[in-house]
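Colleague: could you work out the structure for the sequence below:
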Amino acid sequence: MTEQTPREQMEYDVVIVGAGPSGLSAAIRLKQLDPDLSVVLLEKGSEVGAHILSGAVLDPAGLNALIPDWKEKGAPLNTPVTEDHFFVLTPAGQTMLPSWPVPKLMDNHGNYVVSMGNVCRWLATQAEELGVEIFPGMSCSELVYGENGEVRGVVAGEFGKNADGTPGPSYEPGMELLGKYVMLAEGVRGSLSKQVMEKFDLRKGYGPQKYGLGMKEIWEIDPAKHKPGRIWHTMGWPLGKNAGGGSFIYHAENNQVFIGLVVHLNYENPHLYPYQEFQRFKHHPMVAELLKGGKRVAYGARAISEGGYQSLPKMVFPGGALLGCSAGMVNVPRIKGNHNAMLSGKAAAEAAHAAIKAGRQSDELSDYEQSVRKGPIGQDLWKVRNVKPIWSHLGLYASMALGGLDMWTNSLFNFSFFGTMKHHQTDAADTKPARDFAPIDYPKPDGVLSFDRLTNVAFSFTNHEESQPAHLKLKDPAIPIAVNLPKYAEPAQRYCPAGVYEVVSEAGRDPRFVINFQNCVHCKTCDIKDPSQNIDWTTPQGGDGPNYPNM
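Modeller: Just a heads-up that it's a prediction; the model follows:
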């Protein structure tokens, strides 16, 4: 912003960034505790739910704690789990594992197949009824700091920049929204969350965060094959030894199934193509038979925090807190984090309310930190803390056997033979040179069960104003061609599930690295997996990005 364009300011008691389950829960709890508190919630999507993507089988523990009478109030939890099966796939078949060796914490009965986008839309109505001010289409592009370096607020609603970053003819500088506390509930790898983690060194003493890439499609299938509440999880094929991960198939309402594949981003082979692995998965005989005669109606992707207990950073800083997946609260073996996100929002709200009531502001909410680590969230993550490290270090089958044993001993005796295992390095650092691996030959999508990336991106209803600056920024524009291409075969061409990155080769010219930011579905994989850590994901102008209908 130029000095000639000052920003207006608005003061609130609490400013919340992100209308996902954690941010909405924080807003609701604050107004439950004190209706006179002024609370504003800023959402970068065009509407609440537009950028929400999750499996999802929801453990209602968070909702029970926040709104005990959610059933009477019409929460969209309409499909209780009725069947829960786990398969190990081979290329042509599958083995269903018995349920008796599985720890009780893995049981999904009592949970619900939901669209978290619709759950968040419902939570937004509850928040607004309590007096929360919700502003969708308001990207938060900067943090505002106070005189002593504390976080005082955010800049939201900056529009109209030219492609080169200069103010255009319709430029709007945005507003500074200031609060006694600022809660960052941006989801995985949030741009402001990254900044406060670096500024306040919040990862000091804690392990690196680990991630997965989750890709999801919604299909309408033959009613004769639809079993509301049936859930399947699979491991093994197609990933095999190339990467960790697994699939989910959830039967939701209205003859729809939610189908997806999660690929752990610590894979070594830069030739791996996660999106094509997902498309190949749908050709497994078991899956193909389910989808036969159906049609895909939506597609999306997002990163998932997988580090667990060991990777939780310090979650408070002067003036605010990290909520939900901004910190990383997913229980990996359960494939669930929404309940913990909601519980974190509730805990942060209670800590902020107590602080404001005591006359405090802009300090560290240490009560929130303790509540997360010692309360239900910490207990949930502690019991499964070794499953992901065992999987990363020893592979799938060791994870199934030793990880299962570890969950049993932790659940029954609060004891682990392994202590607390560590994550060694970031997912970017796990990437090995391309020369160490053979390229992977993927089948061409058939347009019936499998689709090319650009065709599928159209089903995410993604849109970005093309005249704005690219929100995907290269720290050094030379690195993709000079370093990543010769050393890693430039994996951005493959790890992006939306076809944002291309290496274009033309006769008589040097290769060029092209960023098609208009395709971006805001999954953040590039920010995580780029082996040179050269890509910085920032927020585009408000309202841009995917417009998921009911992910």
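
Colleague: contacts, neighbours, all on C-alpha from now
Modeller: OK.

Colleague: now the end-to-end length of stretch 167-187.
Modeller: Using Cα to Cα, to the nearest Å, one end of stretch 167-187 lies 29 Å from the other.

Colleague: can you mark which positions in it are buried?
Modeller: By neighbour count on 16 or more other Cα atoms under 10 Å, the buried set for stretch 167-187 is 167, 172-187.

Colleague: chain center to that stretch, what's the gap?
Modeller: 22 Å (Cα atoms, centre = their mean, to the nearest Å).

Colleague: can you check stretch 65-76 too?
Modeller: 24 Å.

Colleague: quick check: buried residues in that stretch?
Modeller: Within stretch 65-76, the residues that qualify as buried by neighbour count (16+ other Cα under 10 Å) are 66-67, 70, 75-76.

Colleague: can you check stretch 405-415 too?
Modeller: If you call a residue buried by 16+ other Cα under 10 Å, then stretch 405-415 has these buried ones: 405-408, 410-411.

Colleague: same question, stretch 479-491
Modeller: So for stretch 479-491, counting by 16+ other Cα under 10 Å, buried means 479-481, 484-485, 487-491.

Colleague: with stretch 516-528 instead?
Modeller: For stretch 516-528, a neighbour-count test (16+ other Cα under 10 Å) marks 517-528 as buried.

Colleague: for stretch 348-357, same thing?
Modeller: Residues of stretch 348-357 classed as buried: 348-353, 355-356 (neighbour count, 16+ other Cα under 10 Å).

Colleague: nearest to residue 25 among these?
Modeller: Taking Cα to Cα as the measure, residue 25 lies nearest residue 349 of the buried residues of stretch 348-357, at 8.3 Å.

Colleague: how far off centre is the one helix or strand the closest one maps to?
Modeller: Using DSSP states H and E, residue 349 falls within helix 338-357. The chain centroid and the centroid of helix 338-357 are separated by 20 Å under Cα atoms, centre = their mean.

Colleague: against which helices or strands is it packed?
Modeller: Judged by 3 or more Cα pairs under 8 Å, 6 or more residues apart in numbering; DSSP states H and E, helix 338-357 is in contact with helix 21-33, helix 61-66, helix 366-374, helix 376-382.

Colleague: residue contacts, residue 30?
Modeller: If a contact means Cα atoms under 8 Å, 6 or more residues apart in numbering, then residue 30 has 37, 39, 349-350, 353 as its contacts.

Colleague: burial measure for residue 419, as a count.
Modeller: 10 (other Cα atoms under 10 Å).

Colleague: next, the second sequence, to be compared with the first:
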Amino acid sequence: MTDTTRETMDYDVVIVGAGPAGLSAAIRLKQLDADLSVVVLEKGSEVGAHILSGAVLDTAGIDQLIPDWKEKGAPITVPVTSDAFYILGEAGKVRVPNAVMPPLMNNHGNYIVSMGNVCRWMAEQAEALGVEVFPGMSCSELVYGDNGEVRGVVAGEFGKNPDGTHGPNYEPGMELHGKYVFLGEGVRGSLSKQVIAKYELDAKSEPQKYGLGMKEIWEIDPEKHRPGKVVHTMGWPLGKNAGGGSFIYHLDNNQVYVGFVVHLNYRNPHLFPYMEFQRFKHHPMVADLLEGGKRVAYGARAITEGGWQSMPKLEFPGGALLGCAAGMVNVPRIKGNHNAMLSGIAAAEAAFAAIQAGRGGDLLDGYEALVRTGPIAKDLKRVQNVKPLWSKHGLIASLMAGGADMWVANVTGWNPLGAMHHGKTDAAATEEASKHKPIDYPKPDGVLSFDRLTNVAFSFTNHEESQPAHLTLKDADVPVKVNLPKYAGPSARYCPAGVYEFVGEGADTRFQINFQNCVHCKTCDIKDPSQNIVWTTPQGGDGPNYPNM
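Modeller: This next block holds a predicted model:
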């Protein structure tokens, strides 16, 4: 119900998240009807501040939304010129010929981009159409109507004390109400998580699966720079310890994106994803590229990997889930931005039709059907078995059987392996530490590899320390009494920002949360084996400030 102490503002559509999905929805709504009132709320200090993606962009979404994006100066200017895939050993590599790769894996025609900069440009296009875009506005609560529908959100609450009480400069925020509310928060969004649980949107879908993506921007020797070059790898250093792989993308200005993804269904709680990434850069192929260069930015975020089987219902009373909030990433292609844009377009068209018919606050008919039968479905269905094959049978099986399944699906639209199941959640996949050996990781050298806290400084993360911690525990005793003895305290390793520490020894051990370091990746909320950590939004504007991610 509405809090009468807060000011309220009414819109036709309220959109949470200024990512590619939310901005596409906003733009499409105004294209359909310039008189619609549309607002986009972004928790980052500016649009793009919290956007982190590979990214090689399939332009299918932007082509449909803004066909003349080139003429309008979109920051999509580095076409892919070469595309290579390697399986790595510790000191060598084997290239997989492009000819044996399924056609959908071909990156020619795509562009290497900073999605942060693409979103900044999209926000400008949205504002030019009359969309109100408010950065620095965390959405901390959902507002429900009399019939249990989502009516709006609370945004812009500031000034709480660490214990949650109201400080001297407390601002209650505003309630923004809409005929429909779109949640485009990205992976494991806090409001999306609530909506999925409340309306049981995932009752008939497979558990969502995730990966942890870490990325650095490097400036390298101009003689080694090849604009448009795309490289993907699998194998070393992860081996049998976890699924995952890397990407190296040469963009402009002598910069390369160096990224590493670890699938979060790994069993060994001793695994340290961040250190696997740092070790990867010492492979001869990578070390030679980076030698003489310098790292200029770092960030991390979770990636939805469940694909078609794991997508929940997309419509709920009063709104819809968009893009990565629903899990629309094509895992083998390492691409989701095009589907995020297409989902925003589809949701906008469904909302426009409903509002034209005088509706609002009900189930948004039409959006689900557009996604389930359109280009998003085609993109995700044909790769639906790669992830479960990899999880159950390993890298080689996923390459061979998954590749064959994709080949057939690409030609016929039919998956010969059917629709395989994912099984356990990533948290449940974590096994007890006693079943595994600790992993010895080399110490970072400060040249190619870096400790976490040094790298976090290159994410330009900042949180106001006087606010309540946005990382909360359901039971404060679980980390020390359960997770430490049973799982060797995995939060000290799975977090790519060094947020969690076990301080002291024996009976004096305590669990410390350094929430100021948090880069909003959501890995803790996903991988904690006891599901005891809950990620919520800090006050608006806090978190990483990514420049060109």
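
Colleague: quick one on the thing from earlier: could you give the angle of the helix holding residue 349 of the first structure to helix 21-33?
Modeller: Angle of helix 338-357 of the first structure versus helix 21-33, following axes from the mean of the first three to the mean of the last three Cα atoms, to 10 degrees, is 40 degrees.

Colleague: hmm, back to that, which of the buried residues of stretch 405-415 of the first structure lies closest to residue 550 of the first structure?
Modeller: For these, the nearest to residue 550 of the first structure is residue 407 (33.1 Å; Cα to Cα).

Colleague: identify the residues contacting that closest one.
Modeller: For residue 407 of the first structure, the contact set (Cα under 8 Å, 6+ apart) comprises 103, 383-384, 387.

Colleague: turn those into JSON lines, columns for secondary structure.
Modeller: Listed next are these as JSON lines, based on DSSP: H, G, I helix; E, B strand; the rest coil:
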{"residue": "103", "secondary structure": "coil"}
{"residue": "383", "secondary structure": "coil"}
{"residue": "384", "secondary structure": "coil"}
{"residue": "387", "secondary structure": "helix"}
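
Colleague: and those residues, which two are the farthest apart?
Modeller: Pairwise distances across these (Cα to Cα) peak at 12.4 Å, for the pair 103 and 387.

Colleague: give the intersection of the neighbour lists for the two.
Modeller: 404, 407.

Colleague: neighbour count for those two, which is higher?
Modeller: Higher neighbour count among residue 103 of the first structure and residue 387: residue 387, with 25 against 16, using other Cα under 10 Å.

Colleague: surely that one meets residue 401?
Modeller: No - taking contacts as Cα atoms under 8 Å, residue 387 of the first structure lies outside contact range of residue 401: 9.9 Å.

Colleague: for the stretch 101-250 of the first structure, what spans make up the strands?
Modeller: 112-113, 133-135, 140-145, 151-156, 159-161, 167-172, 175-184, 211-220, 230-236, 245-251 (DSSP state E, counting those that start in this stretch).

Colleague: okay, the ones you listed in TSV with distance to residue 365 of the first structure next?
Modeller: Below are the strands of the stretch 101-250 of the first structure laid out as TSV (distance: least, Cα to Cα, whole Å):
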stretch	distance to residue 365 of the first structure
strand 112-113	33
strand 133-135	23
strand 140-145	17
strand 151-156	13
strand 159-161	33
strand 167-172	34
strand 175-184	9
strand 211-220	27
strand 230-236	38
strand 245-251	35
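
Colleague: nearest to residue 94 of the first structure, of those?
Modeller: The minimum distance between residue 94 of the first structure and those falls on strand 230-236, with 8.9 Å, by Cα to Cα.

Colleague: ok, and what's touching that closest one?
Modeller: Under Cα under 8 Å, 6+ apart, the answer for strand 230-236 of the first structure is 81-90, 245-251, 396.

Colleague: how near is residue 129 of the second structure to residue 179 of the second structure?
Modeller: Distance, residue 129 of the second structure to residue 179 of the second structure, using Cα to Cα: 20 Å.

Colleague: whoops, I mixed them up, residue 250 of the second structure
Modeller: Distance from residue 250 of the second structure to residue 179 of the second structure, by Cα to Cα: 43 Å.

Colleague: burial count for the corresponding residue of the second structure for residue 77 of the first structure?
Modeller: Using TM-score structural alignment, the partner of residue 77 of the first structure in the second structure is residue 76. Residue 76 of the second structure has 18 neighbours, counted by other Cα under 10 Å.

Colleague: quick one: residue 76 of the second structure from residue 256 of the second structure, how far?
Modeller: From residue 76 of the second structure to residue 256 of the second structure the distance is 15 Å (Cα to Cα).

Colleague: what do you get for residue 456 of the second structure?
Modeller: Taking Cα to Cα, one finds residue 456 of the second structure at 19 Å from residue 256 of the second structure.

Colleague: got it, and residue 150 of the second structure?
Modeller: Counting by Cα to Cα - residue 150 of the second structure and residue 256 of the second structure are separated by 42 Å.

Colleague: read off where stretch 29-40 of the second structure ends up in the first structure.
Modeller: Stretch 29-40 of the second structure lines up with residues 30-41 of the first structure when matched by TM-score structural alignment.

Colleague: in that stretch, what counts as buried?
Modeller: Within stretch 30-41 of the first structure, the residues that qualify as buried are 30-32, 37-41, counting by 16+ other Cα under 10 Å.

Colleague: in CSV, list the residues you listed along with distance to residue 433 of the first structure.
Modeller: What follows is the buried residues of stretch 30-41 of the first structure, written out as CSV (distance: Cα to Cα, whole Å):
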residue, distance to residue 433 of the first structure
30, 50
31, 52
32, 54
37, 54
38, 52
39, 49
40, 47
41, 44
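
Colleague: among these, which pair sits farthest apart?
Modeller: Distance extremes for these: the farthest pair is 32 and 41 at 15.3 Å, using Cα to Cα.

Colleague: residue in the second structure paired with residue 163 of the first structure?
Modeller: Alignment note (TM-score structural alignment): residue 163 of the first structure maps to residue 162 of the second structure.

Colleague: meant to ask about residue 213 of the first structure, not that
Modeller: Matched to the second structure by TM-score structural alignment, residue 213 of the first structure sits across from residue 212.

Colleague: burial measure for that match, as a count.
Modeller: Residue 212 of the second structure: 26 surrounding residues under other Cα under 10 Å.

Colleague: where does the residue lying closest to it once chain neighbours are set aside sit: helix, strand or coil?
Modeller: Nearest residue to residue 212 of the second structure, sequence neighbours excluded (Cα to Cα, 6 or more residues apart in numbering): residue 302, at 4.5 Å. With three-state DSSP as the basis, residue 302 of the second structure sits in strand.
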